[in-house]
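Q: attaching a predicted model along with its sequence, questions to come.
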Amino acid sequence: MADDVSWVPAAMAQAVPWVTTAGITFGDISTERVVAFLPDRPDQHNHVGGPHAAVMFGLGETASGAVGLAAFAGAGDRAVPLVVRSEITYLALAKGDLSAEAVLTRPAGEVLAELDAGTRPEFTVDVTITDADGVQTGAMTIVWTLKPRR
């Protein structure tokens, strides 16, 4: 039976108020993959009428955080997830609503084993951003760490 991660959208909205402010919602959620959505809003447009680059980045980073939350929920009392570095490539002019698919690139068990061994593990999440026409408009790589609580 799959892990129940239905609590992740509410947890993201509570822990990261910007999620609600931006209007981000979530679709498919698992411990390996999350899909997040951002509606097209004129107040978040850039100078060419599409979603601003910062909003696209925020959507992708939020999706990556949600998959990390789902994958490492059991480590919450032992570690704090933090972004180490992020890279985004803007591939095409985005138009309309956006979706971001975030995929954990390493098994969570490996990361948790490193944490249990006393290290500060890192894990990578790859994100694909797509617009309303199904065009891939961005690609991200986000490296996270689990900082042990002391």
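A: Cool, the structure landed. Numbering: from 1, shown residues only.
Q: alpha carbons only for contacts and neighbour counts from here, please
A: OK.
Q: show me what the longest helix along the chain is packed against.
A: Within the chain, and with DSSP state H defining each element, the longest helix by residue count is helix 53-71. Packing contacts for helix 53-71, counted by 3 or more C-alpha pairs under 8 Å, 6 or more residues apart in numbering; DSSP states H and E, involve helix 8-15, strand 33-38, strand 98-104, strand 122-131, strand 136-148.
Q: single out the most deeply packed of those.
A: Mean neighbour count (mean count of other C-alpha atoms under 10 Å) peaks for strand 98-104 among the helices and strands packed on helix 53-71, with a mean of 26.
Q: what's the offset of it from the middle of its chain?
A: 7 Å (C-alpha atoms, centre = their mean, to the nearest Å).
Q: between the following helix or strand past it and strand 136-148, how big is the angle?
A: Heading C-terminal from strand 98-104, the first helix or strand you meet, by DSSP states H and E, is helix 108-116. For helix 108-116 and strand 136-148, the angle between their directions (axes from the mean of the first three to the mean of the last three C-alpha atoms, to 10 degrees) works out to 30 degrees.
Q: presented hereafter is structure B, for comparison with structure A:
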Amino acid sequence: MSTDYALIGEGMKTAVPWVGSNGVEFEHIGPDKVVATIADDPRQHNHVGGLHAAMIFGIGETASGALLLTAFADQLGRATPLVAKAEIGYRKVALGPLRAEAVLGRDAAEVVAELDAGQRPEFPVHVTISNAEGVVTTELTVLWTLRPNRS
């Protein structure tokens, strides 16, 4: 059975109200990379005219979650994905619309092997957030875990 990755983006907008209510769009969704975008909305600005840090973190975490769903879609019946930790570095004021590109930091097969062995695997998703000119404004690493479901 193949996964329709486009449905993941639409499903996130429904299942995670923040995603649907803040204008997040998905430019690309696949098991190796997710690209999410968010428009520049003055109502979401900070005191220096850029998008507020909460919005920047939100687009990055959303991209990382969509990547998790694509990379481990076939595991979600037996494990619950949870964020264990996140680290963010704000490099430049994030002016204008933003693009968040998420990539998996570990081989998915290794993660599944740990889950198969009864462990609770952890894996990083690295996210680079850039402005319309391609300048990196923010770097984010989200450490996810797959918690095995109890029978």
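A: Structure received. Predicted model only: the values in this text are computed from it and were never measured.
Q: among the helices and strands packed on helix 53-71 of structure 1, which is nearest Ala22 of structure 1?
A: Relative to Ala22 of structure 1, the nearest member of these by C-alpha to C-alpha is strand 33-38, separated by 7.5 Å.
Q: so what's Gln119 of structure 2 up against?
A: With contact set as C-alpha atoms under 8 Å, 6 or more residues apart in numbering, Gln119 of structure 2 has these partners: Pro148.
Q: what distance do you get for the spatially most central residue of structure 2 to Pro42 of structure 2?
A: The residue lying closest to the centre of structure 2 (C-alpha atoms, centre = their mean) is Ser64, at 1.8 Å. When distance is defined by C-alpha to C-alpha, to the nearest Å, Ser64 of structure 2 is 25 Å away from Pro42 of structure 2.
Q: mean deviation of the longest helix of structure 1 from structure 2?
A: Relative to the matching residues in structure 2, helix 53-71 of structure 1 has an average distance of 0.4 Å after the fit, by mean C-alpha distance after the TM-score superposition for structure 1.
Q: tell me the helix or strand right after that helix.
A: Following helix 53-71 of structure 1 toward the C-terminus (DSSP H and E): strand 79-90.
Q: how big's the offset between that next one and structure 2?
A: Between strand 79-90 of structure 1 and its aligned partner residues in structure 2, the average distance after superposition works out to 0.3 Å, using mean C-alpha distance after the TM-score superposition for structure 1.
Q: buried sites along that strand?
A: Neighbour counts over strand 79-90 of structure 1 (16 or more other C-alpha atoms under 10 Å) mark Ala79, Pro81, Val83, Ile88 as buried.
Q: other SSEs contacting that strand?
A: Taking 3+ C-alpha pairs under 8 Å, 6+ apart as the contact definition, the neighbouring helices and strands of strand 79-90 of structure 1 are strand 136-148.
Q: so the strand it packs on versus strand 79-90, what angle?
A: 160 degrees.
Q: so strand 136-148 of structure 1 versus strand 122-131, what angle?
A: Compare the direction of strand 136-148 of structure 1 with that of strand 122-131 by the same axes, to 10 degrees and you get 160 degrees.
Q: what residues does strand 136-148 of structure 1 touch?
A: So strand 136-148 of structure 1 is in contact with 56, 60-61, 64, 78-94, 115, 120-131, going by C-alpha under 8 Å, 6+ apart.
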